[in-house]
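Chemist: The sequence and its predicted three-dimensional model are supplied below.
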Amino acid sequence: MAFWNGFTGGDGPFMKQMVDAFNKENPNVTVAMNTLQWGDFYPKVPTAVASGAGPDVAIMHIDQLATNAARRVIVPLDEIATGLKLEEADFAPVVWNAGEYKDQRYGIPLDIHPLGFYVNKGLMTKAGITEIPTDRAGFEAAVTELKGKGGVANPFWVTATWPAHLIFTSLIAQFGGSIYDEEGAKATFNSDAGVEALEWMTSFIAKGDSPKNVSNDAQAVAFRQQRNALTFDGIWMMNEWAKVAGLEWEAAKFPTIGDKPAVWASSHNFVVTSQAAKDPNKLAASRAFISYISNKSLEWAKSGQVPARKSVRDSAEFKALKVQSVLAEQLPDVQFPPSVPGIGDVTTPTYETAVNEVVLGKKQAKAALDEGAKKADSLLKANQSKYQA
């Protein structure tokens, strides 16, 4: 049975170990794991499945389920979910419901991976800060103290690219806005909330608290080198921080900068392809494999993930995982996009580009977001025709 995923980072060895254990315990089934870069994975899977040379089971992100369901690359999993007695009661509702498209289940969630807030405890102590900030006032005060007493020239780096648009997604929701309307038919990120979120981000550049023109993931490099003290990044970075000798760090929930808590997150979901659906043996093997990995998702959590299953999150073993259990507290605040075909392809050329242009000082927030929203509306409309056909 072919199992494809995009776990090319530090998470890959964890999944390989779980696949090897499944193969050892289930000699009648051989799972062959194929790992590709996510950027190659999504374009390749539909063609490979159509030719019969693709995956039988795969991992897809939450914003890709509707697209691949509409293209008939993946098949409904309602019978598998029922057969495995997987129910909403054992999952975070937001991720369970996001796995449906047109009232059918296409994804069985394995995890949720939210943004987290990481702080350099050593630099905070030097600046006289004893508590990790939880709100806007506390965050801004910490930046001031770190720059003053702490002697950190740039305490909080604002990137022009990844993960800037994820931070923006968190903040716009905190200020009462959203990226799209509930139907996923219209862009709403150019609202007052969107402008406020983006202007808050860029205010740190204007004040000199962040360098200008911070490139992709440069804030993460700076955090490793202790050249910044506060940063927002994915839960998956926890194992990277742990590798850095002498780095005293701690994870916390994304602070409430706006009026209410909210945080960007995504989720890895198991899917079964139309290729496997043609073979009853492959379907049976898929069911057994999904069940096995889902039941052992505590091991997967160690790669830097929050298990989707409540029964796993409630276990003493999970609660002993300090970073994962802290960031799991954010699940009620998670922001997922609407379950609409093509939604994942709208991000980069629209609001991700707008955030980039504003952070680089090329455009004002309102103008950039308006331009991005206009383009997003056009793409969303085109997707409606494309996938309806």
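Modeler: That came in fine, so what should we check first? Numbering: from 1, shown residues only.

Chemist: can we go C-alpha only for contacts and neighbour counts from here?
Modeler: Will do.

Chemist: Quick one: end-to-end length of stretch 77-95, please.
Modeler: The first and final residues of stretch 77-95 sit 15 Å from each other (CA to CA, to the nearest Å).

Chemist: Show which residues not belonging to it make contact with it.
Modeler: 96-97, 104-109, 112, 267, 271-272, 287, 291, 308-311, 331-332, 334, 336 (CA atoms under 8 Å, 6 or more residues apart in numbering).

Chemist: got it, and stretch 224-231?
Modeler: Here stretch 224-231 has contacts from 117-121, 123-124, 146, 152-157, 219-220, 222-223, 241, 244, 247, using CA under 8 Å, 6+ apart.

Chemist: And those residues, which of them are buried?
Modeler: 117-121, 123-124, 146, 152-157, 219-220, 222-223, 241, 247 (16 or more other CA atoms under 10 Å).

Chemist: among those residues, which are in helices?
Modeler: Lys121, Leu123, Met124, Leu146, Gln219, Ala220, Ala222, Phe223, Trp241 (DSSP state H).

Chemist: What is the nearest of these to Glu25?
Modeler: Trp241 (33.7 Å; CA to CA).

Chemist: Could you report the distance from that closest one to Phe156?
Modeler: From Trp241 to Phe156 the distance is 17 Å (CA to CA).

Chemist: repeat for Asp20
Modeler: 41 Å.

Chemist: show me where the stretch 251-389 of the chain has helices.
Modeler: 274-277, 280-295, 297-301, 310-313, 316-319, 322-328, 353-359, 365-388 (DSSP state H, counting those that start in this stretch).

Chemist: who wins for proximity to Gly177 among these?
Modeler: Once the helices of the stretch 251-389 of the chain are compared by CA to CA, helix 365-388 is nearest, at 13.0 Å.

Chemist: so what does the closest one touch, helix or strand wise?
Modeler: Applying 3 or more CA pairs under 8 Å, 6 or more residues apart in numbering; DSSP states H and E, one finds that helix 365-388 makes contact with helix 192-206, helix 353-359.

Chemist: could you check the angle helix 192-206 makes with that helix?
Modeler: 130 degrees (axes from the mean of the first three to the mean of the last three CA atoms, to 10 degrees).

Chemist: Give me the contacts around helix 365-388.
Modeler: Outside of helix 365-388, the residues within contact range by CA under 8 Å, 6+ apart are 67, 70-71, 184-190, 194-195, 198-199, 341-343, 346, 349-351, 353-355, 357-358.

Chemist: and the residues you listed, which are buried?
Modeler: 67, 70-71, 184-190, 194-195, 198-199, 341-343, 346, 350-351, 353-355, 357-358.

Chemist: Alongside the first one, take a look at this:
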Amino acid sequence: MKKRVWSIFLSSLMILALLVGCQSGSSGSKSNGKIKLVMWDLFSGGDGDFMKEMINEFNKSQSDIEVETVTLEWAEYYTKLVTAVAAGKGPDIGISHTSKLPEIVDQGLATELDPLADSIKLDWDSYNKNILDATVFDGKHYAVPIDTHPIVFYYNKKHLDAAGLLDENGMPKIESGAKGFSDFMNTLKANDSKLTTFAFPTAGDDPFRLWWALYHQLGGYDVVSDDLTSPQIDKPKAIEAANFMKDLYYKDKVIPLNMEDFYQPFQTGNAATIITGVWATGTFEKTEGLDFGVIPLPTLYNTSATWGDSHTIFLPVQKKEDTEKAQAALQFANFIADHGQIWTRAGHIPSKTTVVESEEFKNLPYRSDYEKAAQQVVFPKQSNKVWPIKDIIIRNLDTIWAEKETPEDAFNKMETEIAELLSK
């Protein structure tokens, strides 16, 4: 036991050492009359490029504040961030997914924003209410959402047209209901058996996201009770959604099993459809010769609903409060949300209704075709165990897709595991 405690202690010291290195000794200092702010982020690839562009725009837009960002590896980001903030060595500005925010708020690591928002006249009403509400805890704002990124439905126009499933406006002709969706997929398959009808994985996050969407389209309630103390899975609806997806794999056989890279067949024009997050838009539109369309996830049941998450900007608590720096940081966060027309080039849906209604946004291809999905995102309950609960759900759903467990057994096990987790 002593060895384990000593090992944990050493690991913590190593993490803190890395964190101090990441800060580069410039957190929130004032230089040449400017307020210097350091942000930690987890953005790589295109997301990282667009975020840097917005930071540069902010720095050029005024002469009082300068923001620099440190990009951490995704796998290590939250561990380093939480450890640093708890030790009083965190950045001035942090990025959090909405789904991770309950954990950060519960640990007392995020600054309440309302007094600061009033002082800089931040207008919360300019934000999409569905996106914003997921960042509000006990009536208090703890983060500025900059987007939402739901799963959506992409389709290859050439393949749909060949099967008679494309209308005159370039939209897919899908009859209503779950049967209509199945018939649509089976028609595509019958028209070209060599084509990948529906590019989609057989395990992991993506099947979970689709199951979450269909479960809530059926009217299923959150898997955790309102008081966050016990599971409350609506098993009949959970089973129905899982069985529908299982049929796509094994009965209709419109999804090839165990696809290692499900983007590749769609990107190369060898798949008719794919369901994934809006973040794929930037990749697909840069693919030469790919004539595709995209719409919100089709409504197969009673209610329009989809899975989604959001990136938010929050202000980590500081060892020593500095109102001037905090106001500057919040001004920066609001600026980033105001310039969502840059961020949406990565595919994300901006959090501000003013951006979505702007001509600049409307003139972008594809985005306007799926921006309504922002209203359909069903965020999880604000439990500080959202991520471990998701891991439990994914692990048990994977046994269904692999035909190792029946849906009934899988959801019984899922319920037991969630109950054990919440009891700790």
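Modeler: Received, thanks. Note that the structure is a prediction, hence the values are computed from the model and not measured.

Chemist: about what we covered before: out of the ones in helices among the buried ones among the contacts of stretch 224-231 of structure 1, who's nearest Asn28 of structure 1?
Modeler: Trp241 (39.9 Å).

Chemist: Map that closest one across to structure 2 for me.
Modeler: Matched to structure 2 by TM-score structural alignment, Trp241 of structure 1 sits across from Phe284.

Chemist: With Ala368 of structure 1 instead?
Modeler: Aligned partner of Ala368 of structure 1 by TM-score structural alignment: Ala410.

Chemist: What is the burial count for the closest residue to Phe7 of structure 1 other than its chain neighbours?
Modeler: Distances taken as CA to CA, 6 or more residues apart in numbering put Thr35 closest to Phe7 of structure 1, at 6.1 Å, once the chain neighbours are dropped. Burial of Thr35 of structure 1 is recorded as 15 neighbouring residues (other CA atoms under 10 Å).

Chemist: How about the one 4 residues further on?
Modeler: Burial measure for Gly39 of structure 1: 9 neighbouring residues, criterion other CA under 10 Å.

Chemist: Would you check how far apart it and Thr8 of structure 1 are?
Modeler: For Gly39 of structure 1, the distance to Thr8 of structure 1 - CA to CA - is 11 Å.

Chemist: Likewise for Ser378 of structure 1?
Modeler: Taken as CA to CA, the span from Ser378 of structure 1 to Thr8 of structure 1 is 33 Å.

Chemist: Of the two, give the one with the bigger neighbour count.
Modeler: A direct count of neighbours by other CA under 10 Å for Ser378 of structure 1 and Thr8 places Ser378 higher, at 15 against 12.

Chemist: and that one, what pairs with it in structure 2?
Modeler: In structure 2, Ser378 of structure 1 lands on Glu420 (TM-score structural alignment).

Chemist: same question, Phe318 of structure 1
Modeler: So, by TM-score structural alignment, Phe318 of structure 1 is matched to Phe361.

Chemist: Let me know how buried the closest residue to its match other than its chain neighbours is, in neighbour terms.
Modeler: Closest residue to Phe361 of structure 2 apart from its sequence neighbours, by CA to CA, 6+ apart: Gln341 at 5.7 Å. Neighbours of Gln341 of structure 2 under the rule other CA under 10 Å: 23.

Chemist: so who does the residue opposite Gln341 of structure 2 in structure 1 once aligned touch?
Modeler: Taking TM-score structural alignment, Gln341 of structure 2 has Leu298 as its aligned residue in structure 1. When contacts are counted by CA under 8 Å, 6+ apart, Leu298 of structure 1 touches Pro307, Val312, Glu317, Phe318.

Chemist: before we move on, the earlier item: dump the helices and strands packed on helix 365-388 of structure 1 to TSV, plus distance to Thr231 of structure 1.
Modeler: Shown next, in TSV, are those (distance: least, CA to CA, whole Å):
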stretch	distance to Thr231 of structure 1
helix 192-206	12
helix 353-359	16
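
Chemist: Mind checking these for the one nearest to Pro46 of structure 1?
Modeler: So among those, helix 353-359 is nearest, using CA to CA, at 26.9 Å.

Chemist: In structure 2, what range does the closest one match?
Modeler: Taking TM-score structural alignment, helix 353-359 of structure 1 hits residues 395-401 over in structure 2.

Chemist: quick one: contacts for the residue positioned nearest the centre of structure 1?
Modeler: Closest to where the C-alpha atoms of structure 1 average out (CA atoms, centre = their mean) is Ser266, at 3.1 Å. Neighbour list for Ser266 of structure 1: His61, Ile62, Asp63, Ile112, His113, Pro114, Phe336 [criterion: CA under 8 Å, 6+ apart].

Chemist: That one maps to what in structure 2?
Modeler: Using TM-score structural alignment, Ser266 of structure 1 sits opposite Asp309 in structure 2.

Chemist: I'd like the distance between its match and Tyr77 of structure 2.
Modeler: 17 Å.

Chemist: Over to Ile233 of structure 2?
Modeler: Ile233 of structure 2 is 31 Å from Tyr77 of structure 2, by CA to CA.

Chemist: cool, and Ser12 of structure 2?
Modeler: 14 Å.

Chemist: Over to Leu165 of structure 2?
Modeler: From Leu165 of structure 2 to Tyr77 of structure 2 the distance is 44 Å (CA to CA).

Chemist: So for the two, which sits in the more crowded spot?
Modeler: Leu165 (19 against 16).

Chemist: Now check the more buried one against structure 1: what is it aligned to?
Modeler: In structure 1, Leu165 of structure 2 lands on Ile129 (TM-score structural alignment).

Chemist: and the closest residue to its match other than its chain neighbours, how many neighbours?
Modeler: Distances taken as CA to CA, 6+ apart place Ala142 nearest to Ile129 of structure 1, at 7.0 Å, with adjacent residues excluded. Neighbour count for Ala142 of structure 1, taken as other CA under 10 Å: 25.

Chemist: now do the one 3 residues further on
Modeler: Glu145 of structure 1 is surrounded by 19 other residues when neighbours are defined as other CA under 10 Å.

Chemist: Perfect, that will be all.
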